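*Asks:* Return atomic coordinates for the entry below.
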Amino acid sequence: MTKTLSLLALAISVSFAASQTQAAVSAAQAGVLKTTLTPLGAEKAANADGSIPAWTGGLSKPPADYQGPGSHQPDPFAADQPLFTISKANMQQYTAHLTPGQIGLLSTYPATFRIPVYATHRSGAAPQWVYDNTFANATSAKLLEGGNGFSDAYGGTPFPLPQSGVEALWNHIARYRGTYLVRRSSEAGVQKNGNKSIVTSQDEALFHFYDPTGNYASLNNTLFDYMGFNTSPARLAGGGLLVHETLDQVKEPRQAWAYNAGQRRVRRAPTVAYETPVEAVDGLRTVDDTDMFNGSPDRYNWKLLGKKEIYIPYNNYRIGNPEVKYDELLTPGHINPDYTRYELHRVWVVEGTLKPGMRHVYSKRVLYLDEDSWGAAVVDQYDGRGELWRVSQAYLKNYYELPTTWSALDTYHDLQAHTYSVQGLDSEERGSVDFSQPSPGDGGFTPAAMRRKASR
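*Replies:* Take a look at the predicted model:
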């Protein structure tokens, strides 16, 4: 069970009441997706001083030295040098472009944590069919009652012109990451003294929502299926997890099954949702921390706070370079800044505050969503006293073989305990995510299929 995603005039900063539903935008409003906005709803134009350039289509083809599906992605920006580096000593000059969590990291680790800032490349891109579906979604997609899902949407961004925080959140949850993928990667929990535990697994996922031949109406409330098996360490090898990710998890909670290698049995897993600690990384993140945020939004009131220009992790190809060893990358307190890259990008700011009567370890979480991909790049999380507690960062890059923007790896920091965990490590693996394999269909993600794969 180790592993389980503009128009400022439309950015209405209101919480979404549980009894409301949200209507789609008009055809006239949607027209901006073909003029001043990108096909996914970002601003095409550069910012005022040009430090964020105009979007001109992003990266849509691999570079010449790319070795093919499943291989590590060469860095198309390898020749770039940092423009400057932010540290605790100079961070006051840059606080307008930092999140409270990033300031917290700089303050917690003043001698070692740094933010190397590079020239901004708006590399975000997606296939044309995703753009076409997104345009259709703008005038058809509707939130389900309470904001616990959406209807009348095809495989694309559901709400490219978001009118509420929960719509923007669903854009993150349902963002494009291919249709079927296979990968081998590791995750690690790193203690205050630098001691770490690494778990490696073989994973696959089928994103039903992004079946190019289908639409939401045929999905039976299922967004995606996931299956993963541990390959190391020896004490965990063979154990696995199967998840059927439902859309409306209030109506139908996600279904999960665990495979016990010693007993050779598949059993229904206990709750794999919300604030349940993830055992593989010593409980250093919650289940719904994974992928920056996942699962049902129902425990929070979500507000869309508008846009900001923030230094976020972007175009992080160096992290996955096969020459980078985990021991070099996983340093005490945080990953080694020498291998990271930040750029100035516009982000949507979405704030979730815990509803009265609801339970969660976080009283508030604030997500910073990359405008070009809708992926959360940074998330700040607050404890029951309202104090900043945990900070998550997704080190984004363009998987140009599709193309799509997704994370090279994710980090989850506990500022109070001085611990962190990392998910998505693959520099020591034979390759990276493989999006080219033929899909096994629904039949490849059943308890029976899990048993068969485990016995191979």
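
*Asks:* only C-alpha atoms for contact and neighbour calcs from this point on.
*Replies:* Will do.

*Asks:* how many neighbours does residue 357 have?
*Replies:* 6 (other CA atoms under 10 Å).

*Asks:* How much space separates it from residue 298?
*Replies:* Here the criterion is CA to CA, to the nearest Å. By it, residue 357 lies 12 Å from residue 298.

*Asks:* Check residue 124 too.
*Replies:* Counting by CA to CA, the gap from residue 124 to residue 298 is 30 Å.

*Asks:* ok, which stretches of the stretch 351-456 of the chain are strands?
*Replies:* Ranges of strands in the stretch 351-456 of the chain, per DSSP state E, counting those that start in this stretch, are 364-370, 376-382, 388-399, 404-414, 419-425.

*Asks:* Mind jotting down where the strands sit in the stretch 51-200 of the chain?
*Replies:* With DSSP E, counting those that start in this stretch as the criterion, the stretch 51-200 of the chain has strands at 84-86, 115-117, 142-143, 150-151, 180-190, 196-207.

*Asks:* which other helices and strands contact the third one?
*Replies:* Right, the one you point to is strand 142-143. strand 150-151 (3 or more CA pairs under 8 Å, 6 or more residues apart in numbering; DSSP states H and E).

*Asks:* same deal with the fourth one?
*Replies:* The criterion is 3+ CA pairs under 8 Å, 6+ apart, and the helices and strands that strand 150-151 contacts are strand 142-143.

*Asks:* May I see the buried residues of stretch 39-54?
*Replies:* Within stretch 39-54, the residues that count as buried by 16 or more other CA atoms under 10 Å are 39, 40, 41, 42, 43, 44, 52, 53.

*Asks:* ugh, typo on my part, it should be stretch 262-279
*Replies:* Buried, per 16+ other CA under 10 Å, within stretch 262-279: 266, 272, 273, 274, 275, 276, 277, 278.

*Asks:* One more sequence to fold, the one below, so I can look at both together:
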Amino acid sequence: MNNTLVRSAMLFGLMTLGCNLAHAKLNAEETARLGKDLTPTGAEKAGNASGTIPAWEGGLTTIPAGYKPEAGYADPFASEKPLFTVTSANVGQYAAVLSDGYKALIKQYPGYKMNVYPSHRTLALPAEEYSRIAKEAPNVELVPGGAGMVNYGSTSVPFPIPKDGLEAMWNHIVRYRAGGTLRYYSQLIVQSSGSFSAVHTEARQAMASGLSNPEPNRLFYYLDMVTGPESLAGLQTLVHEPLDQVKEGRLAWQYNPGQRRVLRAPEVAYDTPELSADGLRTNDSVDMYNGAPDKYDWKLIGKKEMLVSYNNYKLNDRSLKYSQIVGKEHMNQDLVRYEPHRVWVVEATLKPGARHIYAKRRFYLDEDSWNIVQEDLYDGRGELWRVLEAHTLQRYDVAVNFPSSDVGYDLQARRYLVNGVENEEKAPSQFGWKGNLREFSPSALRRSGR
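*Replies:* As a prediction, the model looks like this:
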């Protein structure tokens, strides 16, 4: 079975599926494929020839018995055992289905392993969202340069059959969140010794299409507040994200509790370090990738069968302590589940004359959910610097597929950052949260600071 998986992936990796075509709207024939040979989100409905990837049959829509939100998501696959484990001893056998990032982690950390389980295509969105995709996608186009969209309404997959790398990336940026989120989570900053510190955050995000009175040219509104530790508590960041970033750049503000002032923060973008991440993450790596794409040339390499982090219910268990999740050099890999899935591969190369700490970035996007599930980041010398991994989760109670957490490994500093963990937080995340525009104003930021 393992050899079949690798051979299948090698053949599949040669497919480009029209990746180098110029921007073009979906035609009637392409639109008609949605819900037929393609899923409503644009993935191939059929499984692969070897049987290691199943057909999509509607996803996970049944809530498992015993599910209690306060306990975290019950694992519908808890009884399954790993099919095999990738280690430093057999990594060469699986090279064709591993990213360069995973191979580098296994090489640098001999104890790093990947437990591989049966593949389950769990993505399931509400029926009305599938209808919205089919209705809106034929009309959406990228602006020249790809830094925005025109004729966009509220669909979560504007480009179900992407013609280039930027179309695929926009699918990730606007993927379905049920209109808005309220999240309580922590970032775990892990040193090379294995010791760690936790930064606790409360964050709100509202898609502009879900508000009754959004401002013109808005994609979403975002506000987060650090609630601990005491040295960072009270730090707040507010973002008004434009839909067309050629017409208008990102608007951002920060409240600094030490200064007790709200200041414009144009630096909350691109490669400036995220203040609460101890230098381990850039602002445009939040949510794996966000923001204006104008510093890079984007190429859609194609679709490929790979081993990726998927269906991570065990990792989301709220009985876990953060000390059980982190380990020296890397996460507790017994908690991370890997499966064979098809992913779109997108490569971003820094434009001549542009400045960014990452000279090249390679993204792997799940064909079903459009989540970026893995990312390799290269420095100016062309050397692999950081490896990012998202731990996907189908939130079956709200029909949302959104990662439970993500991790970023710095191979040069030998430190890592686990972001978005909710296990020890006071309440689980809410999807479908309804905000209002007043909550996302600089004056509201000032009032909450007081």
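
*Asks:* now the end-to-end length of stretch 61-80 of the first structure.
*Replies:* 19 Å.

*Asks:* Which residue lies closest in space to residue 228 of the second structure, excluding its sequence neighbours?
*Replies:* Distances taken as CA to CA, 6 or more residues apart in numbering place residue 200 nearest to residue 228 of the second structure, at 5.0 Å, with adjacent residues excluded.

*Asks:* was I right about the one you found contacting residue 226?
*Replies:* Yes. Between residue 200 of the second structure and residue 226 there is a contact at 5.8 Å, judged by CA atoms under 8 Å.

*Asks:* Residue 412 of the first structure: how many residues sit nearby?
*Replies:* So residue 412 of the first structure, with other CA under 10 Å, has 25 neighbours.

*Asks:* Same check on residue 215 of the second structure?
*Replies:* 12.

*Asks:* List the residues that contact the closest residue to it other than its chain neighbours.
*Replies:* The shortest distance from residue 215 of the second structure to any non-neighbouring residue, by CA to CA, 6+ apart, is to residue 208 (8.0 Å). Listed by CA atoms under 8 Å, 6 or more residues apart in numbering, the contact set of residue 208 of the second structure reads 214, 215, 218, 219, 220, 221.

*Asks:* Of the residues you listed, select the buried ones using a PyMOL command.
*Replies:* Buried residues within these, by 16+ other CA under 10 Å, are selected in PyMOL with:
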select buried, resi 214+218+219+220+221
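
*Asks:* Considering the contacts of residue 208 of the second structure, which are maintained in the first structure?
*Replies:* Counting by both residues aligned by TM-score structural alignment, their matches' CA atoms under 8 Å, the first structure reproduces these contacts from the contacts of residue 208 of the second structure: 215, 218, 219, 220, 221.

*Asks:* Export those residues to a markdown table and append columns for distance to residue 145 of the second structure and secondary structure.
*Replies:* Output for these, formatted as a markdown table (distance: CA to CA, whole Å; DSSP: H, G, I helix; E, B strand; the rest coil):
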| residue | distance to residue 145 of the second structure | secondary structure |
| --- | --- | --- |
| 215 | 23 | coil |
| 218 | 18 | strand |
| 219 | 18 | strand |
| 220 | 21 | strand |
| 221 | 23 | strand |
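
*Asks:* which among the residues you listed gets closest to residue 30 of the second structure?
*Replies:* residue 219 (26.2 Å; CA to CA).

*Asks:* and the aligned partner of the closest one in the first structure, how far is that from residue 296 of the first structure?
*Replies:* Using TM-score structural alignment, the partner of residue 219 of the second structure in the first structure is residue 223. Using CA to CA, residue 223 of the first structure is found at 12 Å from residue 296 of the first structure.

*Asks:* What of residue 75 of the first structure?
*Replies:* 35 Å.

*Asks:* who's in contact with residue 175 of the second structure?
*Replies:* Residue 175 of the second structure neighbours (CA under 8 Å, 6+ apart): 156, 157, 369, 370, 371.

*Asks:* just residue 350 of the first structure next, same as before
*Replies:* Counting by CA under 8 Å, 6+ apart, residue 350 of the first structure has contacts 165, 168, 169, 302, 303, 304, 305, 306, 366, 367, 368, 369.

*Asks:* Can you report how many residues neighbour the first one?
*Replies:* Taking other CA under 10 Å as the neighbour definition, residue 165 of the first structure ends up with a count of 27.

*Asks:* which residues of the stretch 101-250 of the first structure fall in helices?
*Replies:* Assignment of helices within the stretch 101-250 of the first structure using DSSP state H, counting those that start in this stretch yields the ranges 128-140, 165-173.

*Asks:* Deepest in the core, which of the ones you listed is it.
*Replies:* Highest mean neighbour count of those: helix 165-173, a mean of 26 (counted as mean count of other CA atoms under 10 Å).

*Asks:* so what sits against both of residue 223 and residue 296 of the first structure?
*Replies:* residue 247.

*Asks:* For residue 150 of the second structure, give its distance to residue 330 of the second structure.
*Replies:* Distance from residue 150 of the second structure to residue 330 of the second structure, by CA to CA: 42 Å.

*Asks:* element containing the equivalent of residue 284 of the first structure over in the second structure?
*Replies:* Counting by TM-score structural alignment, residue 284 of the first structure corresponds to residue 280 in the second structure. Here residue 280 of the second structure sits in a region with no helix or strand, counting by DSSP states H and E.

*Asks:* Was I right to think residue 280 of the second structure contacts residue 273?
*Replies:* Yes. Under the criterion of CA under 8 Å, residue 280 of the second structure makes contact with residue 273 at 7.4 Å.

*Asks:* I'd like to know which of the contacts of residue 350 of the first structure is nearest to residue 385 of the first structure.
*Replies:* Nearest to residue 385 of the first structure among the contacts of residue 350 of the first structure, with distances taken as CA to CA, is residue 366, at 15.6 Å.
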